[in-house]
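Engineer: Here is my input; please provide its structure:
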Amino acid sequence: MEAKIKGYLQEVESFNESDGAKIEEFRIKFLGRKGLIPALFDEFKALPGDQKRNVGKPLNELKQATSAKVEELKANSGAGESVKMHYDLSRPGGEIGLGSRHPVNLVKNEIIQIFERIGFNVSEGPEVEDDWHNFTALNFPEEHPARDMQDTFFVARNPDWALRTHTSSVQVRTMENQKPPIRTISPGRVFRNEAISSRSHCIFHQVEGLYIDKNVSFADLKQTLLYFAQEFFGKDTKIRLRPSYFPFTEPSAEMDVYWGLENEVDYRMTKGTGWLEVMGCGMVDPNVLENCGIDSKEYSGYAFGMGVERIAMQRFQISDIRLLFENDQRFLEQFKSAL
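Structural biologist: Purely as a prediction, here's the structure:
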């Protein structure tokens, strides 16, 4: 091995070339991942300890000499020089446009920050989901009529895989992989095969929340949602909970906030009631807990979910949901001053 090192060292010292391509071939030959020097180091690892002492120093010297030779030749040939840019400093400067966050991201980030302040962490999952995580584990049996509530985009006509219809699938994955207590929110994009209009779209965003622990009650859910509403909509915000139905919660409710009836827009948004629907919520169905490997006799929990686009449209007085997906710069520039 020592003879090899001496021979390679002589070859390195005698090599002299100005062609950048040939210099690169030389570098790859000796220093490439499958080059001569890495091969020597592999041989070196198998040597007995007493031989390593004699070979280690000249081997390192060979590597250093080769690297130095390559750098020297590249510098002399100009192969290592970067292209220099020449600017006319007398030319007037061009205006650099100020970027802005998308209104959906503005609202989503604010929602996340509010729940993070009370101990919720953020969980994410795949947008293409299997039937178990998107439906079955959430108490949607195959023939359950609640499946008709979800207009689903199936992948390649395969009923076992689909674009997720809600971020509840992330909650299933969280419950399968974590032991209670669990306190998490799941923001993300979801898909439903719906007709696109000024009020609905086939793509939208949700933020869903989940809290699992011992002795969790509906009162805990109500207090959490009241905290969120007053942080997001204002400290004097009032809420109400109306009975509703979701396959994965029991009992279930819809949460409304009192928006008011101060002008014509308020009448239109609240249909003349003053109350604005914000989210669905409820206590996690025991069947869902059991499906995810959590003892429903020991643990209970609540869940909630809201659509981000709906809240963004209300906050920024956006009349058409399609504006949020068209990437029209004239529309996006209106949010430059938003934090």
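Engineer: Going by C-alpha atoms from here, please, whenever you check contacts or count neighbours.
Structural biologist: Noted.
Engineer: And the residue nearest the centre of the chain, how close does it get to V70?
Structural biologist: Central residue of the chain (C-alpha atoms, centre = their mean): E124, 6.1 Å from the mean position. Computed with C-alpha to C-alpha, to the nearest Å, the distance linking E124 and V70 is 47 Å.
Engineer: can I assume the residue nearest to the centre of the chain sits in a helix?
Structural biologist: No: counting by DSSP: H, G, I helix; E, B strand; the rest coil, E124 is not found in a helix; it is coil.
Engineer: wait, what's in contact with it?
Structural biologist: 170, 186-188 (C-alpha atoms under 8 Å, 6 or more residues apart in numbering).
Engineer: Among those residues, which are located in strands?
Structural biologist: Of the contacts of E124, the ones assigned to strands by DSSP state E are 186-188.
Engineer: ok, and the most crowded of those?
Structural biologist: P187 (27 neighbours; other C-alpha atoms under 10 Å).
Engineer: Going by neighbour count, list what's buried in stretch 95-103.
Structural biologist: Residues 102-103 are the ones in stretch 95-103 that count as buried (16 or more other C-alpha atoms under 10 Å).
Engineer: what's next to that stretch, contact-wise?
Structural biologist: By C-alpha under 8 Å, 6+ apart, the list of residues contacting stretch 95-103 from outside reads 312, 324, 332-333, 335-339.
Engineer: how about a cut-off of 10 Å?
Structural biologist: For stretch 95-103, the external contacting residues (C-alpha atoms under 10 Å, 6 or more residues apart in numbering) are 106-109, 308-309, 311-313, 315-316, 318, 324-325, 327, 331-339.
Engineer: One more sequence to fold, the one below, so I can look at both together:
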Amino acid sequence: MLDRLGELKNEALAKVNDASTVKDLKDVRVSYLGKKGPITEVLRGMGQLSEEERPKVGQKANEVREEITTKLEEKEQHLEAVALEEKLQAESIDVTLPGRPVPRGNRHPLSSVIETVEDVFSGMGFSVAEGPEVETDYYNFEALNLPKEHPARDMQDTFFLTKELLLRTQTSPVQVRTMQNNEAKEPIKIVCPGKVYRRDEDDATHSHQFMQIEGLVVDRNIRMSDLKGVLETFVKSYFGPDRNIRLRPSFFPFTEPSAEVDISCAMCGGDGCRTCKHTGWIEVLGAGIVHPNVLEMGGYDPNEFSGFAFGMGVERLAMLKYGIDDIRHFYTNDVRFLNQFDRA
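Structural biologist: The predicted model follows:
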């Protein structure tokens, strides 16, 4: 059996040397070291040997196995190195070629508008406040002087999750939460950007989801003239120094008095055209003096404090500034549209 093991070793090593592919090596491994290979058959016949011969044959068989396995591994590493070298030669890279530029993204136009608006109001001493998009009926309506069954609720078709939970229809709840959380009842000056939801039909000027920025100032001796001054500063900073504003009487349950705020039309300079429906003005936002009931529910004494609030749609600001004619463009993820707003 010792002679037979020597013969098998020589045969296997010769085939290893002749192998030209990794597949050939696998075939050699299976043929000689597999369960049905000749070396295994020799080991199975050891039962017929004497007690003196068995250790010698077992040791020889292990040495043969180990030597064949070592040669197989060495040859496999050699073949893989050769194959890699051939592949590198066939697929050589010209390192002198210029690299391919990686396209960089840019901010969504709505995000850019929000940042711009925040910067303008930050320059006037406002801070940014945020709140949850899933709100309670109390904060979204009742604390804003809109009790249950109030007819003004019909103006804000609402997505209710339960009888008391809903997707907020405005960012005004952030104002109430800020007033209530201000335990020292110090003056407040905030803007509240965020996403809001209303059951509107999706068309060129409406969406069931849109972005809104509201502002709130609470202090002593706040007047309507303060509101007008802040809004005029914002409009001239955002739309340009040649734009003017006007306030028209309106109604909002949470402000009294209330006003719609218009800006002079950029297309005609206020002379009247199709864009402004020949009025010379374009409606931008709503505003007013905070209703005493809202101050009281926010924990402020309306006899000591007063304030003003305003709210504007981010999409409307973007549409007016960039001449966009359809609100749905902001949400269709059309790269051709979004690339127009690359700040670079």
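Engineer: What value does the TM-score take for this pair?
Structural biologist: Remark: TM-score between the superposed chains equals 0.70 [TM-score structural alignment, normalised by the length of structure 1]; 249 aligned residues with a C-alpha RMSD of 1.9 Å.
Engineer: Which residue in structure 2 aligns with the residue nearest to the centre of structure 1?
Structural biologist: In structure 2, E124 of structure 1 lines up with E130, judged by TM-score structural alignment.
Engineer: need the ones in strands among the contacts of E124 of structure 1 in TSV with distance to P159 of structure 1, can you?
Structural biologist: Shown next, in TSV, are those (distance: C-alpha to C-alpha, whole Å):
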residue	distance to P159 of structure 1
S186	24
P187	25
G188	22
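Engineer: Tell me where the stretch 101-250 of structure 2 has helices.
Structural biologist: 109-122, 137-140, 172-181, 224-239 (DSSP state H, counting those that start in this stretch).
Engineer: wait, which of those helices is closest to V22 of structure 2?
Structural biologist: Closest of the helices of the stretch 101-250 of structure 2 to V22 of structure 2 is helix 109-122, at 57.1 Å (criterion: C-alpha to C-alpha).
Engineer: Just give me the mean distance for that closest one relative to structure 1.
Structural biologist: Mean deviation of helix 109-122 of structure 2 from its aligned counterpart in structure 1 after superposition (mean C-alpha distance after the TM-score superposition for structure 1): 0.8 Å.
Engineer: quick one, that helix and helix 224-239 angle?
Structural biologist: Interaxial angle of helix 109-122 of structure 2 relative to helix 224-239 (axes from the mean of the first three to the mean of the last three C-alpha atoms, to 10 degrees): 140 degrees.
Engineer: Which parts of the stretch 51-200 of structure 1 are strands?
Structural biologist: Applying DSSP state E, counting those that start in this stretch to the stretch 51-200 of structure 1 gives strands spanning 121-122, 128-130, 154-155, 158-163, 182-191.
Engineer: could the helices of the stretch 101-250 of structure 2 be laid out in CSV, adding distance to A259 of structure 2?
Structural biologist: CSV is the format used below for the helices of the stretch 101-250 of structure 2 (distance: least, C-alpha to C-alpha, whole Å):
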stretch, distance to A259 of structure 2
helix 109-122, 20
helix 137-140, 21
helix 172-181, 16
helix 224-239, 10
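Engineer: mind listing what S300 of structure 1 touches?
Structural biologist: Residues in contact with S300 of structure 1 (C-alpha under 10 Å, 6+ apart) are 180-181, 211-217, 283-286, 289, 294.
Engineer: what's the spacing between it and L138 of structure 1?
Structural biologist: 15 Å.
Engineer: out of the strands of the stretch 51-200 of structure 1, deepest packed?
Structural biologist: strand 182-191 (a mean of 22; mean count of other C-alpha atoms under 10 Å).
Engineer: That one vs structure 2 - mean distance after superposition?
Structural biologist: Mean for strand 182-191 of structure 1 is 0.5 Å (mean C-alpha distance after the TM-score superposition for structure 1).
Engineer: residue range for that strand in structure 2?
Structural biologist: For strand 182-191 of structure 1, the aligned range in structure 2 is residues 188-197, judged by TM-score structural alignment.
Engineer: that older thread, with distance to Y245 of structure 1 added, can I get the strands of the stretch 51-200 of structure 1 in a markdown table?
Structural biologist: Formatted as a markdown table, those follow (distance: least, C-alpha to C-alpha, whole Å):
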| stretch | distance to Y245 of structure 1 |
| --- | --- |
| strand 121-122 | 26 |
| strand 128-130 | 23 |
| strand 154-155 | 25 |
| strand 158-163 | 23 |
| strand 182-191 | 20 |
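Engineer: With V12 of structure 1 as the reference, name the closest of these.
Structural biologist: Across these, closest to V12 of structure 1 is strand 128-130 (C-alpha to C-alpha), at 54.6 Å.
Engineer: starting at the chain centroid, how far to that closest one?
Structural biologist: Distance, stretch centre to chain centre, for strand 128-130 of structure 1: 16 Å (C-alpha atoms, centre = their mean, to the nearest Å).
Engineer: so how far does that strand sit from its counterpart in structure 2?
Structural biologist: Mean for strand 128-130 of structure 1 is 0.3 Å (mean C-alpha distance after the TM-score superposition for structure 1).
Engineer: From the contact counts, what lies against that strand?
Structural biologist: Contacts defined by 3 or more C-alpha pairs under 10 Å, 6 or more residues apart in numbering; DSSP states H and E place strand 128-130 of structure 1 against strand 154-155, strand 158-163, helix 168-177.
Engineer: Just send the ones you listed back as a markdown table, with distance to L241 of structure 1 too.
Structural biologist: Shown next, in a markdown table, are those (distance: least, C-alpha to C-alpha, whole Å):
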| stretch | distance to L241 of structure 1 |
| --- | --- |
| strand 154-155 | 34 |
| strand 158-163 | 30 |
| helix 168-177 | 21 |
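Engineer: Mind checking those for the one nearest to F115 of structure 1?
Structural biologist: helix 168-177 (15.6 Å).
Engineer: how far away is the match of E124 of structure 1 from L338 of structure 2?
Structural biologist: 26 Å.
Engineer: Same question for G99 of structure 2.
Structural biologist: For G99 of structure 2 relative to L338 of structure 2 (C-alpha to C-alpha), the value is 26 Å.
Engineer: that older thread, the match of E124 of structure 1 and R104 of structure 2, how far apart?
Structural biologist: The gap separating E130 of structure 2 from R104 of structure 2 is 29 Å, by C-alpha to C-alpha.
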